[in-house]
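> Got a sequence here, can you build the structure:
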Amino acid sequence: MKTLSAPGLLVVSLLFSALLGAQPFPGLSFDNYAGVHGLLLNPANAAANNVGFELHLGSVNAGLANDYIGLPSYSDLLDEEDIYAADLTRTPAADNFRSSHLNVLGPSLLMGLGQSAGLGLVTRVRNFYEVRNLDGRLTEGQDDGFGRLDDFSGTYQDFNTNSHGWAEVAVVLGAVLVNRKEFQLKGGAAVKVLRGLGGYHAGSPSLEVAYDGGSGELITGGEVADVLAGDYSYGELDLDALSEKLGTGVGFDLGLSLEWRPGGVPADRLRTPYRLKVGASVVDLGAVTYEEARVSTYPVGGRVSTDLLEGRSLAYVLEDNYDGTSRREAADFRLPTALYLHLDYRLAGGLFLSALSASALNADPLLAGNRITNAITVAPRLETKWLSLYAPARFGGPEGTSLGAGLRLGFVTIGSATLLSHLFTDTNYAADVYAGVKIPFYRRLRAKEVKEIVE
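Okay, the predicted model is just below:
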C-alpha cells in the first residue's frame, strides 16, 4: 500500500492538530511572482501577471494548531519521547478546538495566453482533520488517564469532528475583462475534478458528558451521527484509493481582481505597475460524493468505563459501546468553501503591504466536510524578480495570533506562518511549514507597454 504521511502529525494526533489554513502558502500567494501558488488564492491571478510560463515541480504545506495544549519546540514535534516528556501548558475548556491539514501541490503549470489571459493546470492532494466543541478534559483523560481528573460534567452544543482526504486536478483560466489607463479588472475561474480518498464525520447538536471518578465511568446522553467513507485513517493518505473510485466530485473557484494604476506609480520592465490591488474570490465550492458510505446513528445514553476509552478513536468507542443503526448510502463530504477578500498596497518600489480576510461559507457543523477558521492575515513583503521576503501575521481563530516568515529565492520557496512566534514567545498553539520547487520564466513588458502605464 502506498501512503503519504506526516510523522510529526501522527505523533500528536490525539493531543492537538493543525489549523485549516486561512491562506494557502501564507505570504507567498500574494507575491506577483507566485505563479501557480497565486492561483490557489484567486484564479484571476492567472491573467496578465509576471509569469509567462511556470513549471511547478512540487510543494508541501503542513501544520498543526489548537486552543488546548501549548506546543513544544519544532525539534520536539518530530520526537515522540520529547513531546510526551515536555511540561506542556494545557487549557482545557468545554469548547476546545483542534484540527490539521496536509496540502501537497503536485506537478502543475501556468502559461500566459497573449497579453491578457492565462491558463493553469494544478494537481493537488489534501488532507484535513478537525474537532470542534469538545471538552479538553476528555482529551486529557484519554491521553494521561481519567484517574488523575476531578469529576466534571457539561453539555456540548454542535460537537463535530471531520476528517477527509482527496485529490484534485484543476483547470484555471484567467482573463483581463477591462483594461484602462488607471485601472485593470481581471476575472478567473477554476474547475476541479475531485477524487475522494476517504473520510470520517461525527456530530451531535447536543452531547451530554459527565465523569464520575468514584466509579471510573463516563455518563453520556444525546445522539451522535457518524459517516465513514472508505477505510479512512487520520494522518495517513491511502493513494491506492485513487484507483478505487471511492468518491468523486466537481469543485469550483471564482475570483475577481482590480488594480488601480495612478499615473505617479513608478513602473519597471516587469508587470507590477499598480498602487493598489483589491480582489475577491470564492474557493473550494463543491463536494466529494461517496456512493457506499456507512451512515450510522447512535443514541449515547448510558455509562461507559473510561478504561474502554483510553487510546481509542471515536468511531471505535461508538461502535463498541452503544447500540446504533447503520446503513449504506451515498454521502457528500463538502470542501472547505471560503470567501477571500484581499488587498495589496504598493508602498514604494518593491515594498508591499497585503491583507487578507478569510471567512468560512459552509457553516453548518452537523454536515460532513471541513471548514476553515475565520481570520485576518497581514503581510509586509519585499519583492523583486528572483527574491521575495514576507512576514505574515495572522489574527483571529481559536489558536490566537501567529507571526511567520517566508522566502522565495529563485526556484525555491520556503516559509512558515508561525516561525517568528516560536522564536520570540514561549507558548504557541500552532506550528506549520511549507516548501516548494518550481521553474519560472518571467514575462517582460515591451517598451511601448511601459510607456502606456506611466504616461
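> make it CA atoms for all contacts and neighbour counts henceforth
OK.
> The stretch 301-450 of the chain: helices as residue ranges?
For the stretch 301-450 of the chain, the helices defined by DSSP state H, counting those that start in this stretch occupy 314-321, 419-424, 447-454.
> Highest mean neighbour count out of those?
Here the criterion is mean neighbour count by mean count of other C-alpha atoms under 10 Å, and of the helices of the stretch 301-450 of the chain the winner is helix 419-424, at a mean of 16.
> Return the list of helices and strands in contact with it.
Contacts defined by 3 or more C-alpha pairs under 8 Å, 6 or more residues apart in numbering; DSSP states H and E place helix 419-424 against strand 402-403.
> Show residues contacting the strand it packs on.
Counting contacts by C-alpha atoms under 8 Å, 6 or more residues apart in numbering, the residues outside strand 402-403 that touch it are 391-395, 417-421, 430.
> Show me which strand runs longest in this structure.
Scanning the chain for the longest strand, with DSSP state E as the assignment, gives strand 183-212.
> Just want the angle from that one to helix 447-454.
On the basis of axes from the mean of the first three to the mean of the last three C-alpha atoms, to 10 degrees, strand 183-212 is oriented at 70 degrees to helix 447-454.
> Show me what strand 183-212 is packed against.
Counting by 3+ C-alpha pairs under 8 Å, 6+ apart, the elements that strand 183-212 packs against turn out to be strand 152-179, strand 217-229, strand 247-260, strand 276-299.
> Sequence B follows; please return its structure for comparison with A:
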Amino acid sequence: MKIFKSLFLLLSVLLFNESFSQSYIGYNADNYSGIHGVTHNPSNIFGSNFKTDVNLISVSGFTGSDYFGINFSSILSGNFDVDEDSERFVSDKNNFFLNTDILGPSFMFNINKKSSIGIITRARVFFNLNNINGELFEAIEDDFESDSNVAFGSQNLNGTIHAWTEIGIAYGRLLMDKQNHILKGGVTLKYLQGAGALFTNSPGLTGQYNNVTETLTTQGELNYGTTEDFDSDDLGFDNLTAGFGLDLGFTYQWHPNREDDSTPIYKDHYKLKAGIAITDIGSIKYKNAERTTYNMNNTVDASSFDDLEEFLDDNYNNTDVIEDTKIQLPTALHLLVDYRLAKKWLVSAQANLSLVKKENDLASSIINTVTIAPRLETKWFSFYTPLSFRQYGDFAFGGGFRLGPLSVGSGSIFSNLLSDSSKTTDVFFGLKVPIYRK
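Model (predicted):
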C-alpha cells in the first residue's frame, strides 16, 4: 500500500527540478509531422507527404497547476527560490496535472493508392490531482508546522497517477475522392500494458489545525488505493497488465484548384482542412488492487506528522478492500481547422477537450486547450508559433521548428520567459527518418 503523500511529492519533484512534461503542441498540425500527427488523428496516416516516416525517439511533456505561478526565467538562470520566484493562488479547488509522452520506434507507409498503415509504440505517464483545498495542500507540504491556525475544506477531491505502454496498429483509408472534396478516415487499435496506478478521492473533507495546541481536527472520509506492487516513486515496467484502446478520426480536405480526381492529393495543396478525432478510448483492468477507506472524524496530535500513510494509520480507523479495478485512459476529443493563406503559409485552430468526468478518480485526463498556430511549412523546414488558451486561466505563447529529421519546440516557451507567474509549461523533442514522396 503506497502513501497518499506521494501524489504531492511527485508533483514537487517535477515542478522544482525542471522536469517539464498535450503533446507536440504546434508540430502535430504540420503536414510533415508524419507519425506524430497520427497520434492525434489516425486519419492523418493517409495522403501524407511521405513514402515512409520512421520515428526514432520523441519526447513530449506538459505540466502545470492553478496553484503555482512560477518565474521560469529564474529557473533558467540557476537562481530559483521557491518562496521568492513563485506565486501561490490558493483556492478551495486547486488542480495539478502532468503528462509525459515518449514516442518510441514507430513507422508508417502506404499500402496502395487508397490506404496506409503504421505501427506506433509509446510510453506514457499521467498525473492528475483535482479539487484539493490549497490550504490543505500547504499544510501537508509543511508537515503541519504552520505558525498560524489553518482551516480547510475540500469537496470531490480526487487524484490519479497512471503509467502504461502501448503498441498501436494505425490504418487510414480514402473514403471519398471527388475533384475538390476529399474525405479520409482512420483507426488505431492499441494493445496496452499497464505499469500500475495510484488513485485517491474524498467526497468531503474539512478540518482545522490549531497551531497553539498542535492539534488537527478533521471530519469526512478519505479513500486511496494502488494497483498491486505499484510504486509512484520508482515506476517500473517489468510487471505489466494488459488492456486495449482505440483512436478514431476523420479528415475533410477542400482542394478548389485540383484538376481532376486522378491527381494525388499530396500533389495538390488543399485550401482548407478540418479534422475530428476521439483518442484513448479504453481502459486497463488491474487485479488485486488495494483500496483503503479512512474515517476522518477525529482530533489528533499533529506534532508527530511526518509520513502521511503512517499518520493516517496511527490516528484514524480504516478498512481495506482488495478488488479488481479499471483505470480509464485519458479519452479526449480533438478538433482541427487548418487554412492555407498562401502556398507555404498556413494557420491552424485546434481544440483538445477532455471527455473524462473530472470527479473520476479511476481515470487520467488532459486539460482543455484551444490553440491557434500560424506556421511556415516546406518540405524540409517548418516554423510555427502556437498561442494557447488553457484550462485554469493560463495563456501560453510558444514556438518550434522542424528541420528535416529534427523537431524541437514548446507551446509556452515565450510566455514562460516573459511572465513572472506561469502556471503551465511544455516542451518536446523528436528525431526521425523521413522519406518524402517525389
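> As CSV, the helices of the stretch 301-450 of structure 1 with distance to residue 164 of structure 1 would be great.
Rendered in CSV, the data for the helices of the stretch 301-450 of structure 1 read as follows (distance: least, C-alpha to C-alpha, whole Å):
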stretch, distance to residue 164 of structure 1
helix 314-321, 14
helix 419-424, 27
helix 447-454, 47
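> Of all those helices, which one comes closest to residue 9 of structure 1?
helix 419-424 (17.2 Å; C-alpha to C-alpha).
> Would you check the span in structure 2 matched by that closest one?
Helix 419-424 of structure 1 corresponds to residues 413-418 in structure 2, going by TM-score structural alignment.
> what's the offset of the matching stretch from the middle of its chain?
20 Å (C-alpha atoms, centre = their mean, to the nearest Å).
> Check the mean deviation of that stretch from structure 1.
Between stretch 413-418 of structure 2 and the aligned residues of structure 1, the post-superposition mean distance stands at 1.3 Å (mean C-alpha distance after the TM-score superposition for structure 1).
> Check stretch 194-204 of structure 2 too.
The superposed stretch 194-204 of structure 2 is, by mean C-alpha distance after the TM-score superposition for structure 1, a mean 0.9 Å from where its aligned residues fall in structure 1.
> residues in structure 1 aligned with that stretch?
Stretch 194-204 of structure 2 corresponds to residues 196-206 of structure 1 when matched by TM-score structural alignment.
> Mind checking the helices of the stretch 301-450 of structure 1 for the one nearest to residue 170 of structure 1?
Closest approach to residue 170 of structure 1 among these is made by helix 419-424 (30.5 Å; C-alpha to C-alpha).
> Of the helices of the stretch 301-450 of structure 1, which is nearest residue 103 of structure 1?
Each of these has some distance to residue 103 of structure 1 by C-alpha to C-alpha; the shortest is helix 419-424, at 18.2 Å.
> Residues contacting that closest one from elsewhere in the structure, which ones?
The contact list for helix 419-424 of structure 1 (C-alpha under 8 Å, 6+ apart) reads 73, 402-405, 428, 431-432.
> follow-up on the earlier one: among the helices of the stretch 301-450 of structure 1, which is nearest residue 121 of structure 1?
helix 447-454 (27.8 Å).
> Around residue 18 of structure 2, how many other residues sit close by?
Residue 18 of structure 2: 11 surrounding residues under other C-alpha atoms under 10 Å.
> got it, and residue 438 of structure 2?
Burial of residue 438 of structure 2 is recorded as 7 neighbouring residues (other C-alpha under 10 Å).
> swap in residue 331 of structure 2?
Each residue near residue 331 of structure 2 was counted by other C-alpha under 10 Å, and the total is 23.
> how about the contacts of helix 419-424 of structure 1, which pair is most distant?
Of all pairs drawn from the contacts of helix 419-424 of structure 1, the one with the largest separation by C-alpha to C-alpha is 73 and 405; the distance is 16.6 Å.
> Which one of these two is surrounded by more residues?
Each of residue 73 of structure 1 and residue 405 had its neighbours counted (other C-alpha under 10 Å), and the higher figure belongs to residue 405 (24 against 17).
> Surely that one and residue 416 touch.
Yes: with contact defined as C-alpha atoms under 8 Å, residue 405 of structure 1 counts as touching residue 416 (5.7 Å).
> which SS class is residue 76 of structure 2?
For residue 76 of structure 2, the secondary-structure state derived from DSSP: H, G, I helix; E, B strand; the rest coil is helix.
> just so I have it, where are all the strands in the stretch 1-150 of structure 2?
50-65, 68-70, 86-88, 94-103, 106-112, 115-132, 150-177 (DSSP state E, counting those that start in this stretch).
> okay, the contacts of helix 419-424 of structure 1 in JSON lines with distance to residue 341 of structure 1 next?
Output for the contacts of helix 419-424 of structure 1, formatted as JSON lines (distance: C-alpha to C-alpha, whole Å):
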{"residue": "73", "distance to residue 341 of structure 1": "33"}
{"residue": "402", "distance to residue 341 of structure 1": "20"}
{"residue": "403", "distance to residue 341 of structure 1": "20"}
{"residue": "404", "distance to residue 341 of structure 1": "20"}
{"residue": "405", "distance to residue 341 of structure 1": "21"}
{"residue": "428", "distance to residue 341 of structure 1": "27"}
{"residue": "431", "distance to residue 341 of structure 1": "24"}
{"residue": "432", "distance to residue 341 of structure 1": "23"}
